[in-house]
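[1] curious how this folds, go ahead:
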Amino acid sequence: MPVPAAVRVLVLGGTTEARRLAESLAGDRSVRVTTSLAGRVAAPRLPPGEVRVGGFGGPEGLAAWMREHDVDALIDATHPFAAAMSRNAAEAAALAHVPLLALRRPGWVAQDGDHWHSTGSLAEAAGLLPALGERVFLTTGRMGLAAFAGADLDALWFLVRSVDAPEPPCPARMEVLLDRGPFTLEGERELLRRHRIDVLVTKDSGGDATAPKLTAAREAGIPVVVVRRPPVPEGVPVAATPDEAVEWVRRF
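    Next up is the predicted model:
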C-alpha cells in the first residue's frame, strides 16, 4: 500500500509556544514542520524541524511560498503584538486556500492588589507616565521606543529591558538591560528595588516567562501600565496552547 504523504505545516514562529509546537510536531512522522522566523533577534533559539529565516515579501509572497512548498496548514504562532504579520497570514491563507490557525497564549488578568492602567497603544502608555512616576521600568521590547522619546518625558528615567540593543530614537534618560526571560520573582523584586522603580510599562504578552514582574510590582504597590494586545484577524480560529494546535493539525 502507498504510504500517505506527510502533512506539510508552516509555523510562523518566534515565541515559546511556537517552539513547543515544533517540538511536538517534529516527533510525528506524519507531519513535516517548517518554522519561519522573522530574523529580528540576533541569536534566536532554533526549534526542531526545518527552519527558514526572513520575510516573505508580504501576503502575496507568503502565499506563493506556501504554494511552492505544498503547505497543507498554516499556524500563526507569532507574538501576540505582531499584528501586521497576523494580518499578512490571514490574507495569504485566503490567497493560497490553506487553513489557518492562530496560536495565542491567554493574556494576563489583574489580581487583587494590582494597580493597572490599560491603554490601547504605546503612545497612550507614554502619555500616562508623568502622572504615575519618575523611574520607569519599560519592558515593551526594543521596537517602539520612539513613543517614549518625546521632550515631555525628558524628566523621566527609563530602565529598558530587551533581548537586543535598541536603536534610536530612544528616551533621553535611559539605561539598557539586555536580558532574555524567563525571569524569576526574586530577580524582579531585586531589580525594582535596586533601580528604585516606581512605575512599570508592559505589553499584555501573557505567559509565565515574564509574569513575575507583575507580581513584584503588586507586592511593591507600583502602578503598571498595560498595553492591550491587538485582536486576532476576524474569522481565524484560535488555539490557547500548543497541545490544542497539535490536535488541530492531527485532524488533517
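
[2] alpha carbons only for contacts and neighbour counts from here, please
    Will do.

[3] in contact with Leu132, which residues?
    Asp198, Val199, Pro223 (CA atoms under 8 Å, 6 or more residues apart in numbering).

[4] isn't the second one right up against Ala131?
    No: proximity of Val199 to Ala131 does not meet the contact threshold set by CA atoms under 8 Å, at 10.1 Å.

[5] so between the two, which is more surrounded?
    Shown here are Val199 and Ala131; by other CA atoms under 10 Å, Val199 has more neighbours (23 against 7).

[6] the contacts of Leu132 in helices, which ones?
    Taking DSSP state H, every one of those sits outside helices.

[7] among those residues, which lie within strands?
    Val199 (DSSP state E).

[8] so which of the contacts of Leu132 comes closest to Phe137?
    Val199 (6.4 Å; CA to CA).

[9] gap between that closest one and Leu132?
    7 Å (CA to CA, to the nearest Å).

[10] who touches both of these two?
    Pro223.

[11] and the residue positioned nearest the centre of the chain, what element?
    Centroid check for the chain by CA atoms, centre = their mean gives His79 as the closest residue, at 2.6 Å. Using DSSP states H and E, His79 sits in no helix or strand.

[12] here is the second sequence; please produce its structure so I can put it next to the first one:
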Amino acid sequence: MKHSILILGGTAEARKLAERLSGDPRYRLELSLAGRTLVPAEHAVPLRVGGFGGAEGLADYLRENGIAMLIDATHPYAAQISANAAAASRLSGVPLLALRRAPWQHQPGDRWRQVASVAVAVSALGETPRRVFLTLGRQELLPFEAAPQHDYLIRSVDPVEPPLSVPHAAYITDRGPFEEAQEAALLSGHGIEVIVAKNSGGPASYGKIAAARALGIDVVLIERPELPDVEAVGSVDEMVERLAHALPPL
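    Below is the predicted model of the structure:
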C-alpha cells in the first residue's frame, strides 16, 4: 500500500519534486496543472490538467481519492490556487505542505523599482517611449495596451493570441531556463532599456536580472502577493526530507 500525494504544480520545482519521488515505492503520485500552458513540459508522473472547482471541489477530490498529502508547489504568484489549497486542506483534513522558493534579493548594482501590481508597472514605465522587455504571463499583458508609446519585446511560453493592440511589439516564444550570457545578448541586441518582471525567485529566470545588473538596465519588479500562512519549505530536498517524516512506510 502506498501514500497518495497530490502535487499542485506548474513550476520547475514541482517537476523536479515529481522526478525525485517517482521512484520511491512509498508514494503514489499525481501532478495537477492549471492548464494555462498549451504545451506543458514533460513530467515523470501522471498529470491532471484543469481546475477542481474552487476550494470545495479540491477538498472533495482529496477525500474521494484518498489523498494523504497535498503539496502546493505552484508559482509564487498563483495566490488564488494557494488560497484554495489551504482552504481545501482545512475542509478535508488532508495535511498541506507548501514548496515556496525564496524571492530574489536586491544586489549592489541592481536598478530595481518594486511595484505592487501590473497596473502600477504600466504607469512606472513613464510617458517617454522606451524599449521594454515584458516577461509576464499572457493573461497579464493586456494592461500594457494603455501605454502604446513604448516598443515592446514580449517573451512567453505560448504564443500571445491575439497580439497586443499596440503599434510596436515583437514576440518570442521560449521556455527557460535562461542563462545570463544568453539574456545579455538578447537585451543588448534589442536595445532594451527596461524590463518588467515578477520576483519569481529561483535560478531558471534569474539570468535576465543578472544581465540587467551588468548592463545597467532598469527593472520594474512586481512584488509577490500575500500567500496563506501554511507549513512551508524552501527547496525540493527539504520537501523530500519532510515527506519522509510525515509519511512513514505503511
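
[13] how about the nearest residue to the alignment partner in the second structure of the residue nearest to the centre of the first structure, chain neighbours excluded?
    In the second structure, the residue matched to His79 of the first structure (TM-score structural alignment) is His75. Nearest residue to His75 of the second structure in three dimensions, chain neighbours excluded: Thr11, at 6.0 Å (CA to CA, 6 or more residues apart in numbering).

[14] translate that neighbour into the numbering of the first structure.
    In the first structure, Thr11 of the second structure lands on Thr15 (TM-score structural alignment).

[15] got the residue ranges for the strands in the second structure?
    3-8, 27-33, 47-49, 69-72, 96-99, 112-115, 131-134, 151-156, 169-173, 194-198, 218-222, 232-233.

[16] will you turn those into JSON lines that also has distance to Leu187 of the second structure?
    Shown next, in JSON lines, are the strands of the second structure (distance: least, CA to CA, whole Å):
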{"stretch": "strand 3-8", "distance to Leu187 of the second structure": "33"}
{"stretch": "strand 27-33", "distance to Leu187 of the second structure": "31"}
{"stretch": "strand 47-49", "distance to Leu187 of the second structure": "34"}
{"stretch": "strand 69-72", "distance to Leu187 of the second structure": "34"}
{"stretch": "strand 96-99", "distance to Leu187 of the second structure": "31"}
{"stretch": "strand 112-115", "distance to Leu187 of the second structure": "16"}
{"stretch": "strand 131-134", "distance to Leu187 of the second structure": "8"}
{"stretch": "strand 151-156", "distance to Leu187 of the second structure": "10"}
{"stretch": "strand 169-173", "distance to Leu187 of the second structure": "13"}
{"stretch": "strand 194-198", "distance to Leu187 of the second structure": "9"}
{"stretch": "strand 218-222", "distance to Leu187 of the second structure": "11"}
{"stretch": "strand 232-233", "distance to Leu187 of the second structure": "34"}
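
[17] related to what we said a few turns ago, for the match of Thr11 of the second structure, give me its contacts.
    Ala77, Thr78, His79.

[18] how much space between the closest residue to Phe144 of the second structure other than its chain neighbours and Thr11 of the second structure?
    Nearest non-adjacent residue to Phe144 of the second structure, counting by CA to CA, 6+ apart: Val122, 5.9 Å away. Counting by CA to CA, the gap from Val122 of the second structure to Thr11 of the second structure is 26 Å.

[19] what of Ala73 of the second structure?
    7 Å.

[20] need the overlap of contacts for these two.
    With the criterion set as CA under 8 Å, 6+ apart, the contacts of Ala73 of the second structure and Thr11 do not overlap.

[21] what do we get in the first structure for the residue nearest to Phe144 of the second structure?
    For Val122 of the second structure, the residue aligned by TM-score structural alignment is Ala126.

[22] its match and Leu145 touch, don't they?
    No: using CA under 8 Å, Ala126 of the first structure makes no contact with Leu145, being 9.8 Å away.

[23] contact partners for the match of His79 of the first structure?
    Neighbours of His75 of the second structure in contact, by CA under 8 Å, 6+ apart: Gly9, Gly10, Thr11, Ser200.

[24] and what of Val199 of the first structure?
    Val199 of the first structure neighbours (CA under 8 Å, 6+ apart): Leu129, Leu132, Gly133, Glu134, Arg135, Val136, Phe137, Ile222, Pro223, Val224, Val225.

[25] how about 7 Å then?
    Going by CA atoms under 7 Å, 6 or more residues apart in numbering, Val199 of the first structure touches Leu132, Gly133, Arg135, Val136, Phe137, Ile222, Pro223, Val224.

[26] and if you look at Leu96 of the second structure?
    Met69, Leu70, Ile71, Ser89.

[27] which one of these sits closest to His43 of the second structure?
    The closest of the contacts of Leu96 of the second structure, once distances to His43 of the second structure are taken by CA to CA, is Ile71, at 15.9 Å.

[28] for that closest one, the count of nearby residues, please.
    22.

[29] likewise for the one 10 residues further on?
    By other CA under 10 Å, the residues close to Ile81 of the second structure number 19.
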